[in-house]
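**Q** Here is my input, please return the structure:
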Amino acid sequence: MPVVYIVHSGGVHQSGLFTMKPTFSRNALCCALLFCSNTINAQTIAHTPQDEPNELETITVVSSKIATPLREIATSVTVISKEDIEARANTSLSEIMRHEVSVGVSNSGGIGKNTTLRIRGEDGFRTKVFMDGIELSDPTAPQATPIFDDILSNFVERIEILRGPQGLMYGADAGGVVSITTEQASLGLHGSAKAELGSDSTQLINGELGFANDTGHIYLAASDFSTDGFNAQTSDTSNEKDGYENTTIHLNAGLNLSQDLQLNFVLRDVTSDNDYDGCYDNITYALINQCRTEGENQTARLSVHYQQKEMGHTLGLAKTDIERDFFSNEQFSYGSKGEITKVDYTGFYDLKRHKLIWGADNESQKITSSKLEREQTGVYVEYQTSLQDSLYFTAGMRYDDNDTFGTHTSYRVSAAYLIPLAKQNTLKFKSTYGTGFRAPSLYEQDYNNGDYAYGDAAGLQLKEETSKGFDFGLEFNNPNQHASLVFFKQTIADEIYFDNIAYQGYLQNASSSESQGAELEFSQDLTKQLRLRANYTYNETHTTDEQPRLRRPKQQANIGLQQSWLAQSLQTNLFVNHVRELFDIGGQPLDNYSVVSVSANYQLNQALKFNVKIDNLLDREYQEVAGYNTSGLAVYIGIQASL
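**A** Below is the predicted model of the structure:
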């Protein structure tokens, strides 16, 4: 049965129906997977890494929800492969992504702590994140933010990043889209187990098992991560460590009902326990540093996909349940519960040079602990055409109806023009324009209506934000080299923000906030064994009063060198991340910094693989968020056994 790439961001459409409380021990499941993956005697298909395909021939689905060669799209898309993920060797998914152009990460004190990922300088809550078709979002957060704090890189096969307000199919509020695809079961039985130890008493154990045949597939994975961490806040003079624990279970299964009809199911459960600094004592209300959160996030999706010849349809139902409890001095302070229910449909009709994509979605958000809820329904359509296999054009429209803020229409148009050159060289010119809107979140409006808001924010009825984004650029490609230069400008009108100076509540800018700049990417195979990757982002951001926007670096650059040795059984990697001109609350400047990391992977044989990673090799002291520490030099070693 061929794989069908249609429905959702990131690859094969995945699924889920409802969330359920697991009745088994997570630690027991991790141990069982480790035991099974090392003891089952079965013949498997060995995976042999292939040469990285030409960038223009890479397939992406994040732009329009259907499989499209990267050469044909005008939107700005980055694809991170499994080989890239293994080379970077970061446990946190946001750390994997910070090496990419126009991606900024702000972390408040280590893994598991508050983490914001910004694309082209836009706030993290304007980024949509999907894993196997499931949207990863916390409805109880102030702006229903993607939960990067608890997303680990285990079992991730591929990441696609769509930059700018071009997420027409994902919602008008998408200022960028991240599509994550987990590992898929291959034919036969396969599995692996991994153990890793490192600095700050860090431990990681994970295991996976998969099986597939002509009838269907099933993939089950579990991981258990813990670390003592380090002191999160600089103001905590006790220097006590703030640890973090994460247990993740992921199930991905599919059934081929016929040659044209597939049923898919995805279930994901994450439990976390996080220590942090800066909460209030339940009795004295004094600011203390003995703070902790316990969280559980369950997401599931069930979908059915039908495709025959040039037409396809997908219908999905997804549910997210999230619960968090907060403790001060180990005494319960408060809790939050929320849920998201989403029904979505996507269809397409492909006539080679003409494609039509259409769909609809209905999303219901609830903060059950506060009895707040909202519903929004959207429909969209996009037309794609090509001329002479060199000119590609798309035009799309989305219509949303929010039960509180009414209707809104957003648009996207794009064009790409390819010029074939000698010796397999290709030059591409491209440009896009998109619009969007974001309704105030349930939390934002409820806060202003509550007892804690005062001054200008007290009772202020917020209205929706509107956005628009434009970019244009060019790309040069050949089988061994890729270079691109893109200029962009994005504007947010009526931006909603929290008053971080007087703490009145949520206010609204009278005019516009902007991000504009340029992205430069370059990669080349210097030799058959040595590859260079580099990118640079210049992003000038400002608010209504011409002040730089919070925690958006004006300049950032990344360099990566990958060297293969011993007939490609040994791979060494060097990474440099440089950030300049970063500002925090009140315009406080943060120091420029450069962080150097190295890693190595050694494939001893088909069954055993070893890895080592050194973060912050030069032991630099720096801050991404004012008042919060970052990790010093840290060393991690691991071993992986495969069937």
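**Q** C-alpha from now on. contacts and neighbour counts both.
**A** Will do.
**Q** Can you mark which positions in stretch 388-405 are buried?
**A** Buried residues in stretch 388-405, counted by 16 or more other CA atoms under 10 Å: 391, 392, 393, 394, 395, 396, 397, 398, 399, 400, 401, 402.
**Q** Sequence B follows; please return its structure for comparison with A:
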Amino acid sequence: MAGKHRARQEQRVSEIVPGLFTAASIRHDDNDRFGGKTTWRIAPAYLIPNLGTKLKASYGTGFKAPSLTQLFVSFPAFNFFANPDLQPEESEGYDFGFEQPLMGERLRFGATYFHNDIKNLINANATFTSLENVGQATTQGVETFISVAVTDRFKVRGDYTYTDAVDDTTGLELLRRPKHKASVTASWLPTDRLSFSATALYVGSQVDGNRSFSIQRLEADPYFVVNLAANYDAGKGVMLFVRIDNVFDERYENPTGFQRPGFGVFGGASFTWGPTSPQRSEANDKTQLTRAEKETTK
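**A** Model prediction:
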């Protein structure tokens, strides 16, 4: 049996001297199957006077127990089986970077380098028939962004991530970790209640398992998708939404062997008890727009 999983976390943010801040956190996980594990993270940041430049860094450890689905749920119809012998992931990593505002903060850009050493990484096996632990893996790369507030109601943001992910035991690339990933998002709020957004997402080629079993590994093709979304806050907790996924009906597989949905139009309403605000509309919009990006990590 997997048993229960309990966690407790404490965090403190302090200003050591003017302009120098630090955030420190500690977390303890107690799992009936895997025992207890304490992890921590410290993240200092410094604001350079007059320039507005933010220098930031972090260092910490991590722990992630396998889920019940990963341990015990199989899908025989898809030739995919659970692995009850999976062990928890443990990691140690750091990052450092900067953010720079310009033009009265209407323009902002930044970059961050990251490096993670992971023990027992949970990853699909070469034939994608089950999950396995990778004894030792390293992921490292660079994240960059630039955002522009064209007006108070129209904003554009671009993101790019380069990732190098390697199984340190074999020296091979980890499955389904694209080296290149980029997105551009534009958001427009013509009124406090109405918002429109568009996201263009590019995911580069990546190594994946081969379901035909002719070879164990293959290179999956890159893909490019565009999604649109609109939200209207009708008041009294009622939010109306419409979204168009995969506007250009891009045909792609993620993971290999699983065709992703083509062009689709969706609409509906959500109901929320309690006070509403214009910011909720924008937050809901962002949730819709990140859907395609999340698909790439499944």
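**Q** what's the TM between chain one and chain two?
**A** Once the chains are laid over each other, their TM-score by TM-score structural alignment, normalised by the length of the second structure reads 0.69; 255 aligned residues with a CA RMSD of 3.9 Å.
**Q** and the buried residues of stretch 388-405 of the first structure, which two are the farthest apart?
**A** Farthest pair in those (CA to CA) is 391 and 402. Separation: 36.5 Å.
**Q** following the longest helix seen in the first structure, which helix or strand comes up?
**A** Ranked by number of residues, the top helix in the first structure under DSSP state H is helix 26-39. As assigned by DSSP states H and E, the chain's next helix or strand after helix 26-39 of the first structure is strand 59-60.
**Q** Show me what that next one packs onto, helices and strands only.
**A** strand 68-69 (3 or more CA pairs under 8 Å, 6 or more residues apart in numbering; DSSP states H and E).
**Q** Where in the second structure does the next helix or strand after the strand it packs on fall?
**A** Following strand 68-69 of the first structure in sequence order, the next helix or strand is strand 76-80 (DSSP H and E). Mapping strand 76-80 of the first structure onto the second structure (TM-score structural alignment) gives no aligned residues.
**Q** what's the answer for stretch 254-267 of the first structure, then?
**A** Using TM-score structural alignment, stretch 254-267 of the first structure finds no match anywhere in the second structure.
**Q** gap between that stretch and the chain center?
**A** Counting by CA atoms, centre = their mean, to the nearest Å, stretch 254-267 of the first structure is centred 25 Å from the centre of its parent chain.
**Q** Repeat that for stretch 269-282 of the second structure.
**A** Relative to where its chain is centred, stretch 269-282 of the second structure has its mean C-alpha point 24 Å off (CA atoms, centre = their mean).
**Q** Outside of that stretch itself, list whatever touches it.
**A** Applying CA atoms under 8 Å, 6 or more residues apart in numbering, the contact partners of stretch 269-282 of the second structure are 192-195, 231-233, 235-241.
**Q** What subset of the residues you listed is buried?
**A** Buried members of the contacts of stretch 269-282 of the second structure, counted by 16+ other CA under 10 Å: 193, 194, 195, 231, 232, 233, 239, 240, 241.
**Q** Show only the entries of the buried residues of stretch 388-405 of the first structure found in helices.
**A** Per DSSP H, helices hold no members of these.
**Q** can you list the residues you listed in a markdown table and add distance to residue 324 of the first structure?
**A** A markdown table is the format used below for these (distance: CA to CA, whole Å):
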| residue | distance to residue 324 of the first structure |
| --- | --- |
| 391 | 50 |
| 392 | 47 |
| 393 | 45 |
| 394 | 42 |
| 395 | 42 |
| 396 | 39 |
| 397 | 37 |
| 398 | 34 |
| 399 | 34 |
| 400 | 30 |
| 401 | 30 |
| 402 | 27 |
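**Q** Now intersect these with the strands, please.
**A** 391, 392, 393, 394, 395, 396, 397, 398, 399, 400, 401, 402 (DSSP state E).
**Q** and which of those is nearest to residue 382 of the first structure?
**A** Among those, and counting by CA to CA, the member closest to residue 382 of the first structure is residue 396, at 3.9 Å.
**Q** I would like the residues contacting stretch 177-187 of the second structure, please.
**A** In contact with stretch 177-187 of the second structure (CA under 8 Å, 6+ apart) are residues 153-165, 195-207, 297.
**Q** Which stretch of the first structure lines up against it?
**A** Using TM-score structural alignment, stretch 177-187 of the second structure pairs with 552-562 in the first structure.
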